[in-house]
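Visitor: sequence plus predicted model, see below.
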Amino acid sequence: MLNCNMAKQVNISFDITVYDSFEELSQADQMLMQIAIKARQKAYAPYSKFQVGAAVLLENGEVVIGSNQENASYPSGLCAERVAIFHAGAKYPDVTISVIAITATSKKYEVTTPAAPCGNCRQAIFEYEFKQGLPIRILLMGESGNVVQCNSLEDILPLGFNNTFLK
């Protein structure tokens, strides 16, 4: 006997804002991205030569930075996004995260497109977004070119895993 149940296809989509250049950002977002660029310069990336900086703006006005920290024993290092967000969570555990600016460059080539967070970083940011019950706006930039803005981590991690599955 054939199963007559019909599955339905669902489209999951989201909107992003694409700025043609850094100069199109608001003054506040430019300042946050400049802090991320400075953090990027402190990256320890002797193996990949791919340097990432992140700046997390908290609702109390504090900015916490992070840069990727590699280790010869892959995957023991940490990405800039997790360094910054974990530092913010440790130093200001009850303060809402408003924005995270992320920028990437390479010593091997010019990074002209924004580099989105890896899966581990998306999950870590998603955890904080879920915990605080408010979206975290994300700004993504290479060393030149477009800047992408996502209004929430859920935009780039649909069907995310959170603690409601751990009941």
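Guide: Happy to help now that I have it. Numbers count the residues shown, from 1 in each chain.

Visitor: when you work out contacts or count neighbours from here on, use the C-alpha atoms and nothing else.
Guide: Will do.

Visitor: how close does the residue lying closest to Asn151 once chain neighbours are set aside sit to Ala28?
Guide: Excluding the flanking residues, the one nearest Asn151 by CA to CA, 6 or more residues apart in numbering is Arg137, at 4.5 Å. According to CA to CA, to the nearest Å, Arg137 stands 13 Å off from Ala28.

Visitor: more neighbours, these two?
Guide: When Arg137 and Ala28 are compared for neighbours, Arg137 comes out ahead with 19 against 9, by other CA atoms under 10 Å.

Visitor: quick one: residues contacting Phe14.
Guide: The contact partners of Phe14, taken as CA atoms under 8 Å, 6 or more residues apart in numbering, are Asp155.

Visitor: residues near Glu23, how many?
Guide: Neighbour tally, Glu23, other CA under 10 Å: 11.

Visitor: where exactly do the helices run in the protein?
Guide: 27-40, 80-91, 119-132 (DSSP state H).

Visitor: distance to Asn68 added to those, as CSV?
Guide: Shown next, in CSV, are the helices of the chain (distance: least, CA to CA, whole Å):
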stretch, distance to Asn68
helix 27-40, 8
helix 80-91, 4
helix 119-132, 11
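
Visitor: would you check that Arg82 makes contact with Cys121?
Guide: Yes: the pair Arg82 / Cys121 is scored as a contact, 5.8 Å apart, by CA atoms under 8 Å.

Visitor: among the two, which residue is more densely surrounded?
Guide: Just comparing Arg82 and Cys121: by other CA under 10 Å the higher neighbour count belongs to Arg82, 22 against 18.

Visitor: also this one, for the comparison:
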Amino acid sequence: MKELKVETKLVVFDSINELNKQEQEWMLKAIEARKKAYAPYSNFQVGAALVLDNQVVLEGSNQENAAYPSGLCAERVVIFYAGANYPTNKVQKMFISASSMEKESVTPIPPCGACRQSIAEYEIKQDLNIEIYFMGAKGAVYKSHSLKNLLPFLFDKANL
């Protein structure tokens, strides 16, 4: 038997103000998208902004449904939209802001497992890392240089 050690490296910014001006604008788009979320059941809002290689910026927010599995997270809303409408463009960056409507979240909140798997599909398909920036409603921002930092044991077509 041997032990396998897996490490994750993230860049930590104390606040959105430490991002460069362009990144601040993109994170503000994610924050604005979060405010448009439809979350009457969980009271948890998520917004995402996606930057494509042609510099088009797309936005999405979580959309809930009384039949919970029928809803969709912000990250998947925006990345599936990109795949459907910009199939030849590559995703470069994703910015995410998430917070409860009942208490303001100040801890960075990463994508859920289903979203990580969906983002992984695009990162593998395009053979290009997707930088992921995530935060709560305010406070610190975490940056991952690749989805692989957030989901180190990817399940992909090589496993099929």
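Guide: Sure, I can see it. Every value quoted in this text rests on a predicted model; they were computed, and no experiment measured them.

Visitor: still on that earlier bit, hang on, the residue nearest to Asn151 of the first structure packs against Leu153?
Guide: Yes: in this structure, Arg137 of the first structure is within contact of Leu153 by CA under 8 Å, at 7.3 Å.

Visitor: would you mind finding the match for Pro152 of the second structure in the first structure?
Guide: Here Pro152 of the second structure is matched to Pro158 in the first structure, going by TM-score structural alignment.

Visitor: starting at the chain centroid, how far to stretch 144-154 of the second structure?
Guide: Distance, stretch centre to chain centre, for stretch 144-154 of the second structure: 12 Å (CA atoms, centre = their mean, to the nearest Å).

Visitor: quick one: the residue nearest to Asn151 of the first structure from Lys91 of the first structure, how far?
Guide: 20 Å.

Visitor: neighbours around Asp15 of the first structure, how many?
Guide: Using other CA under 10 Å: Asp15 of the first structure sits among 10 other residues.

Visitor: then Ala124 of the first structure?
Guide: For Ala124 of the first structure, using other CA under 10 Å, the count is 16.

Visitor: show me what contacts it?
Guide: By CA under 8 Å, 6+ apart, the contact set of Ala124 of the first structure is 82, 85.

Visitor: all strands for the second structure, in order.
Guide: In the second structure, the strands defined using DSSP state E lie at 11-13, 44-52, 57-61, 91-100, 131-135, 141-144.

Visitor: could you export those as JSON lines, including distance to Ile109 of the second structure?
Guide: JSON lines is the format used below for the strands of the second structure (distance: least, CA to CA, whole Å):
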{"stretch": "strand 11-13", "distance to Ile109 of the second structure": "13"}
{"stretch": "strand 44-52", "distance to Ile109 of the second structure": "9"}
{"stretch": "strand 57-61", "distance to Ile109 of the second structure": "14"}
{"stretch": "strand 91-100", "distance to Ile109 of the second structure": "6"}
{"stretch": "strand 131-135", "distance to Ile109 of the second structure": "6"}
{"stretch": "strand 141-144", "distance to Ile109 of the second structure": "9"}
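
Visitor: tell me which of the ones you listed sits nearest to Lys29 of the second structure.
Guide: Minimum separation from Lys29 of the second structure across the strands of the second structure (CA to CA) falls at strand 44-52, 6.0 Å.

Visitor: just want the most central residue of the first structure.
Guide: By CA atoms, centre = their mean, the mean C-alpha position of the first structure lies nearest to Pro117, the distance being 4.8 Å.

Visitor: residue in the second structure paired with that one?
Guide: In the second structure, Pro117 of the first structure lands on Pro111 (TM-score structural alignment).

Visitor: against Ala33 of the second structure, how distant is the residue lying closest to that match once chain neighbours are set aside?
Guide: In space, Pro111 of the second structure comes closest to Glu75 once its chain neighbours are excluded; the distance is 7.2 Å by CA to CA, 6+ apart. Applying CA to CA, the value for Glu75 of the second structure to Ala33 of the second structure is 11 Å.

Visitor: settle it for me: which of the two has more neighbours?
Guide: More neighbours surround Glu75 than the other of Glu75 of the second structure and Ala33, with 28 against 24 (other CA under 10 Å).

Visitor: show me what contacts the equivalent of Ile136 of the first structure over in the second structure?
Guide: In the second structure, Ile136 of the first structure lines up with Ile130, judged by TM-score structural alignment. Listed by CA under 8 Å, 6+ apart, the contact set of Ile130 of the second structure reads 91-94, 123, 145-147.

Visitor: thank you, goodbye.
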